[in-house]
Every structure is written in structure tokens, then in C-alpha cells.
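Student: Based on what follows, work out the 3D shape:
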Amino acid sequence: MLDIAGELARWADEGREFAVATVVAVGGSAPRGPGAALAVDSEGTVVGSVSGGCVEGAVYDLCLQALQDGGTVLERFGYSDEDAFAVGLTCGGVIDVMVTPVGARAPVREVFRSALSAAASGGPLALARVVRGPAELLGGALLVHPGGSYEGSYGGSAELDRTVAAEAGAMLDAGRTGTLALAEDGTHCPGGLTLLVEANVPPPRMIVFGAIDFAQALVRVGKFLGYHVTVCDARPVFATRARFPEADDLVVDWPHRYLRRTGTDGRTVLCVLTHDAKFDIPLLEQALRLPVAFVGAMGSRRTHADRDRKLREAGLGDEELARLRSPIGLDIGARTPEETALSIAAEIVAARRGGTGVPLTGSATPIHRDGRRDDHRDGAEAA
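Tutor: Now for the predicted structure:
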């Protein structure tokens, strides 16, 4: 639901009544993951998507019905063997969709409104909603803030609220959206509870070192993928706003010095395009020791061999050097800066999602993987 927070926050501020359908579980080849949402207001206006088109019409009708009935419903959509054109996912997957009405007197309205407002402004939060359990708890929501404070209640015991807040807070710290199963002894609910926890966190960082023409193209692709993009170069004549109008940050500093003082985490992507040893070696010596998602460096195979030797002399071992993607990018025959940026972006997505990089044609690899490595309100990535 947080993927359409901007529009829904406006609806809530305007006092509109609406129903929101959220993907709470997927199986097989499904086009969108948990947290994807579609909402319909009382006038029939629709925003968002749960399946890329496969079941949107049926979900739209469910939302209108929920607005009339005032109850939360859970519906499963899957492939129909008898009629591939029946309501269902003709790609062969299964999705569970929860439809929650947010009327003027809906118990979750204020929690939703706070969550949507915070998410629309980019604030970190986790929204934990019951998707399996007693009927009276279905759709109930808890808004969890960094540090452990929370808003709302499931209407049960305070112990349950505290337990969910602690578990959802841990998922927020990891920037992870997914399901959370709580056993019966921790919830006092027969059979336990399953919750969907949607984490809203700042976009992951992409730091591009080297203000060259290839970097200009990579910045555009990075922004398209939803990254907060920083360009760093020690040469002020190249690191200019005129050359990088789409970059979020421009830094004039020696790359290794900037990397030492800036913040990174397990989602950060580092792209080293300088291919100049005086910049590369001290930078990569630090980068390969950081717990970041991706470290790649541009250069020929000869440059890579020389770089590998110098990094070993600097004290890096096999395990650290195995993390280096060099030469950076997938082999797509790229020549131009734009093609090279696409090649680099493809390798970043493959590393993040566990992809192979091989053509899907003639391949037995799944198109959509259940083990999504990092769901961060992804922008426009597709398999």
C-alpha cells in the first residue's frame, strides 16, 4: 500500500472514503510482490496496480463491494486450467489480495492516514497488518516508527501490540517488506497470526565515482531504478551540475576520502568508473571491506588484472576480491555510454534479485523469483 502513499495521503486528507487492495502473498510466477496495491474511492477513481493487468478488473469490483459492505476480505487469484482468459493469472502464478475499506468510521483510518502521510513525505515506518487470524483482527493495523514507538492497536492484548511492534521494527531496520508469522503462544490467538509488514525506508544509495560521460548515463538509469544517486570526483571541472543535472548529490573530493566519511548500508551500490589507479586502489581497498550490496569497477581485463595485483599487495584477500564486479556490467555488447549504463544496471539488478543474466528465451530459469532479496519500493525494475 505504501507504494501509492502519495495519492492515498491526498485522498485521506480530502476525507474521501476508499478501499485498498494489497498483495499479501505470492506464489509461482507473479508480476508484483507483497505490498503492491490498488485503491478505489467511492467515486470509482482507481490508482495503483496489484498484477500488471491480469486481475485488476476483479479486484476493482472487490474494492467497490468492500466500500458497500464495510468488511475486510481476503481473495486468492490463480491460473485457470479450463480457461486461460478467465479471471486469473495467465502467467501461472497465484496472489493473495486483501481488500480493506477505509471509510469515515473505519477503525484503521487514523493509523492508515498517519502511515500514508509519513510515507508520502519519505519518512521511515513499518505498517503491520493482520492477513491471517481471527476475523475480528483481519486487516487490523499497527504503525511502527524507528526506535520502537507505535500507533494503533489490534484490539487485543497490549502484549500482542508490543510483540508485533518489536518484530516489525526489526524488519524496518533491515528495510524489508514481507510476511511475519507469530505462533499461537505469542499471540493468544488459536493458530497464531500472519501479518504483512510494509517497510518504508529512504531509497538506497548509488554512489558513482568518476564524473565521466559514462557516469552521466548511469546517473539517469540509477534514478530510473529508484536510487538516490551521488556523483563523486576529485576534479571540480568535471563534477558540475551542468553535466549532472539529475544527480541528487555532487561531491568534489578524493573518492576514498569521501567514502570514508559518508554513510553506506547493505543496499548501497558503489560504481567505480574512474579507471585510474591513483583513485581506484585506495577507493576499492575501502569499498571491498564495507558491507554494501554491490561494488563494481570499470576497466579493461588488463586493467582488472593490474588492479587485482595492487589490491592484493594492499592486503585484500580472496574473499574480499571475489566481491568485486570487474569489468563492471553484463556482456550485452555495449558500446555507447547509454548501452554501458544499461549493462551496469542489468548486473546490479541481477545481483540484487539473484538473476543469472542469461536470456530468458530457451532458459529454464524462473521469470519471477519468490526469494526477492530487497524490496525497497522498487521504482521501475522488472524481471
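Student: Please count neighbours and contacts with C-alpha atoms only from this point.
Tutor: Noted.
Student: I'd say Trp254 and Asp233 touch.
Tutor: Yes. Using CA atoms under 8 Å, Trp254 is in contact with Asp233, at 6.4 Å.
Student: before we go on, could you also do this sequence so I can check it against the first one:
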Amino acid sequence: MKDRPATADTLREILETVYPRYVSGETLALATVVSTVRSAPRGPGAAMAVAQDGAVVGSLSGGCVEGAVYDAAVEVRESGRPRLQTYGFTGGDLEAFEVGLTCGGVIEVYIEQISRAAFPELAALRESLAAGEPVALSTVVAGPEEGPGRIGSRLVVWEDRRAGTFGSAALDDIAAADARARLRRGSTDLRHYSSAGRREGEEVSVFTQSFVAAPRMLVFGAVDYAAALARLGAFLGYRVTVCDARPVFVTAERFPDADEVVRRWPHEYLEAEHAAGRLDDRTVVAVLTHDPKFDVPLLAAALRMPHLAFVGALGSRRTHEDRLARLREAGLGEAELRRLHSPLGLDLGGRSPEETAVSIVAEIVAEAHGGSGRRLHDTEGPVHANNRGLAAVDSG
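Tutor: The predicted structure follows:
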């Protein structure tokens, strides 16, 4: 899979280099970005490890704060005492320059010691990552030195089990429930609890990283629009596949941002991926072919897969009406046809492949998060539509 721009180096990416040192008995330090404010080079989850011989694996900011973090990591590696460090602009150009964040951003970095004694659950975490099993890692990054919610304590959480403890059954239960909610969404974030295990407290700060396979974007039709859409899909973190039956068009050189380029009849490829269990409720299907002999069997197959997150087809309103008629002839019912996003994209007024790709991903994002697609200026209430959903999780 290609690197994703938001966070290129996470624990998942650096673990294969770190793990052999861990197994050999070496003690390392691990630094992880747990929160950002304003502009920041990398998002939460970016990670960097410092080995006993001084070797560095990973990156937190593309070079901005690595020097300062390195020095702190060496201290933590030797002392075993974790710490939460803040780096960023604090009011003066000199202060900003000293930590390297002249962009004006602020990041919080949690630094901890990693060894077989300090992190015995790492072996199970690594095994799940290698097997592609969804797993979440929750770590107390700010809390008391001793007792429930102790800084540095961890939970590794799967859908059906967990390992480790925060030192309190109540805190373990509520943090594990929240970790599973994040695991289902594939999200990574920082949460706060009381040491007694309530969500309204602030004494304990828990950073949860979700490790799941990237969601898939299947783009059918090897056209210029597909190249632009593959680029934006990769930027959003999708694993992008471009599929077309025409060998002269479907080449890796034409789609450098796609994770894979497949030459096959579209409906056959989709049905094979479905049969193999490689599609889920995060999978996005975008049909750009404008050819009934490809479109109709492909869309008929896709719309009969109710678990797919999004099924859309590019084209004019006339093409859309013709497509609906053909799909009805193929036996699809009205409930299935209502799942079709066509004509595909939001009304942004653009015409170029790149502008069209922006309108397509805008509709995909809006659908995923319950957005209206309207200008925020013309709406009321929370800016982020999913705030209400998160509030429900927090109070549940």
C-alpha cells in the first residue's frame, strides 16, 4: 500500500523494524503524536522510535521537532518514566524556531519506554497487525503516577477480548467500550476520564489508536476522471483500485496513485472480491465508464450488495434515466435503485477531471458523515455533523 499523506509513519509502519529489537531484549523509546492544534505536519498517531544504539525509526513532523523529541526520548528510554511533551508556537519567533514549528502549530507528543517488561502486550498487538485483525491500542498519556489511570498503563482491545489494565475495572470497561467504538470507525483520538471510570472527568487522558485495514475505493473505468479520483481517494486514505476490461487503457503508468490496477470485466471483478470477503461497509464504488455493457451488470451487482458504503455512477441526467431503465429491466427494485448516487457528485460547477473528482469525493464524504452538502454559511448548529453521534457515544 502507498503511504498516506496524513500520517506516513505510525506504530503499524515502524513496528516491523522495532519488533526484532524488542524481541531480542532491547529497550527503546517510542514517541507518538497524540494531539495537534492549528497547522501541524503530521496527525495523531505519527510515531518515532529511538533504539539503544541511537538509531531512529519513523518520523513525527518531517524534521520539525525530531531533534527535541530525540533528546527527550533518550531520557525516557533510560529512566523508564513516560512523559507528555508539548511542542509548538508559544508567542515568539525564537520560541517557535527552537522547537521547529514555525508554521504556528502545536503538537502534544507522548514518550514512553518500550521493552518486553514495560509492554508485554506488544507481541499480541503485532500478531494481530500481521494477520490483518482489527485491534486498538489505548494508552494513558496523562494521569497519576500510581493507582487507577496510572500514566503509561495500556489496554489492547479487540472486538471480543482485551489485554492489559488501567488499574480499575470500571475504567477498563468504559475505555474498552470507547476503544471498540473507535475501532469500528477506524478512528484515532484522545479522550478524558475520571480515575473512577466516568467519561465526564479530566484526571486521566487516554490516547486510542485504531489499526484497521484502509477502506477501499473501487473505480471502474480507466478514464482521465479515474486518474484524478484515484489521486484524491489515496489522499483521503482509501486503498484505491482502478478496474477496466480494456487493456490499452488500464495500465499502471496511467494511474500512479492507485494501489492496484486490474484488467477484468468490472462486474466479474466486483463479484469475485465480494465472494472473497474483501468488501465491507466502508467500501466505495465509483462507476465512470458511461457504457451500458459495463455499467449495467456492474451496478446491478453492486446495488444487490447492501453492505457497500457508497455506489455512484457518473453521467448526465439523460444517461442516468437510461441507466435506471436498464437496471429495472435487469430486475432491480426501487429500494435498490435508491441506493444509487447518480448523477455522481455535488453541484460545484466544475468541469475538468480534477474538479469533477473533487465533487465526487465531496459527495462520498458527505454521505459518510451525514453532511448536507450545503455551504456551512447557510446551515446552523454544529459545524461537524457527526458531533451529535459522538455525544451519544460519550453519554452511553
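Student: higher neighbour count, Trp254 and Asp233 of the first structure?
Tutor: Shown here are Trp254 of the first structure and Asp233; by other CA atoms under 10 Å, Asp233 has more neighbours (23 against 18).
Student: and the aligned partner of Asp61 of the first structure in the second structure, which of the three is it?
Tutor: In the second structure, the residue matched to Asp61 of the first structure (TM-score structural alignment) is Asp71. The three-state assignment at Asp71 of the second structure reads helix, by DSSP: H, G, I helix; E, B strand; the rest coil.
Student: got a list of what Val46 of the first structure touches?
Tutor: For Val46 of the first structure, the contact set (CA atoms under 8 Å, 6 or more residues apart in numbering) comprises 38-40, 60.
Student: give me that answer again for 6 Å
Tutor: For Val46 of the first structure, the contacting residues are 39-40, by CA atoms under 6 Å, 6 or more residues apart in numbering.
Student: Which element, helix or strand, includes the closest residue to Pro41 of the second structure other than its chain neighbours?
Tutor: Among residues not flanking Pro41 of the second structure along the chain, Ser61 sits closest, at 5.1 Å (CA to CA, 6 or more residues apart in numbering). Using DSSP states H and E, Ser61 of the second structure is not contained in any helix or strand.
Student: ok, Ser61 of the second structure to Thr27 of the second structure distance?
Tutor: According to CA to CA, to the nearest Å, Ser61 of the second structure and Thr27 of the second structure sit 23 Å apart.
Student: same check, this time on Ala196 of the second structure
Tutor: Distance from Ala196 of the second structure to Thr27 of the second structure, counting by CA to CA: 32 Å.
Student: Which one's more surrounded, these two?
Tutor: The neighbour comparison of Ala196 of the second structure against Thr27 (other CA under 10 Å) goes to Thr27, with 20 against 15.
Student: And the more buried one? What does it align with in the first structure?
Tutor: When the first structure is aligned by TM-score structural alignment, Thr27 of the second structure is paired with Glu17.
Student: Just give the nearest non-adjacent residue to that match, would you?
Tutor: Closest residue in space to Glu17 of the first structure, ignoring its immediate chain neighbours: Gly103 at 4.7 Å, by CA to CA, 6+ apart.
Student: ok but Asp185 of the first structure is inside a strand, no?
Tutor: No. Going by three-state DSSP, the assignment for Asp185 of the first structure is helix, not a strand.
Student: got a list of what it touches?
Tutor: Contacts for Asp185 of the first structure were tallied using CA under 6 Å, 6+ apart; there are none.
Student: just the strands in the stretch 251-383 of the first structure please.
Tutor: Counting by DSSP state E, counting those that start in this stretch, one finds strands in the stretch 251-383 of the first structure at the ranges 269-272, 294-297, 324-325.
Student: Quick one: these as TSV, columns for mean neighbour count and distance to Met171 of the first structure too.
Tutor: Below are the strands of the stretch 251-383 of the first structure laid out as TSV (neighbours: other CA atoms under 10 Å; distance: least, CA to CA, whole Å):
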stretch	mean neighbour count	distance to Met171 of the first structure
strand 269-272	24	21
strand 294-297	23	21
strand 324-325	19	28
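Student: quick one: which of the ones you listed is nearest Arg309 of the first structure?
Tutor: Proximity to Arg309 of the first structure, assessed across the strands of the stretch 251-383 of the first structure by CA to CA, is greatest for strand 324-325 (13.1 Å).
Student: ok so, going back, show me what contacts the match of Thr27 of the second structure?
Tutor: Contacts of Glu17 of the first structure were listed using CA under 6 Å, 6+ apart, and they are 41-42, 102-103.
Student: which one of the residues you listed sits closest to Leu195 of the first structure?
Tutor: Nearest to Leu195 of the first structure among the contacts of Glu17 of the first structure, counting by CA to CA, is Val102 at 18.3 Å.
Student: Aligned counterpart of that closest one in the second structure, please.
Tutor: When the second structure is aligned by TM-score structural alignment, Val102 of the first structure is paired with Ile114.
Student: re the thing from before, now do the match of Asp61 of the first structure against Glu78 of the second structure, distance only.
Tutor: Separation of Asp71 of the second structure from Glu78 of the second structure (CA to CA): 11 Å.
Student: Kindly report the same for Gly152 of the second structure.
Tutor: According to CA to CA, Gly152 of the second structure and Glu78 of the second structure sit 15 Å apart.
Student: neighbour count winner among these two?
Tutor: Gly152 (25 against 13).
Student: what's the matching range in the second structure for the helix or strand where Ala128 of the first structure lies?
Tutor: Using DSSP H and E, Ala128 of the first structure falls within strand 125-132. Mapped onto the second structure using TM-score structural alignment, strand 125-132 of the first structure covers residues 135-142.
Student: what's in contact with that stretch?
Tutor: Stretch 135-142 of the second structure has contacts (CA under 6 Å, 6+ apart) with 151-158, 204-211.
Student: Most neighbours among these, which one?
Tutor: Neighbour counts for the contacts of stretch 135-142 of the second structure (other CA under 10 Å) peak at Thr208, which has 31 neighbours.
Student: So that residue: helix, strand or coil?
Tutor: Thr208 of the second structure is classified as strand under three-state DSSP.
Student: In the first structure, what residue corresponds to it?
Tutor: In the first structure, Thr208 of the second structure lines up with Val197, judged by TM-score structural alignment.
Student: buried residues in the helix or strand harbouring Leu64 of the first structure?
Tutor: According to DSSP H and E, Leu64 of the first structure maps onto helix 56-69. Neighbour-count burial for helix 56-69 of the first structure, counted by 16 or more other CA atoms under 10 Å, picks out 56, 59-60, 62-67.
Student: Return the set of buried residues in the next helix or strand after that helix.
Tutor: Downstream of helix 56-69 of the first structure, the first helix or strand assigned by DSSP H and E is strand 73-78. Neighbour-count burial for strand 73-78 of the first structure flags 73-74, 77-78 (criterion: 16+ other CA under 10 Å).
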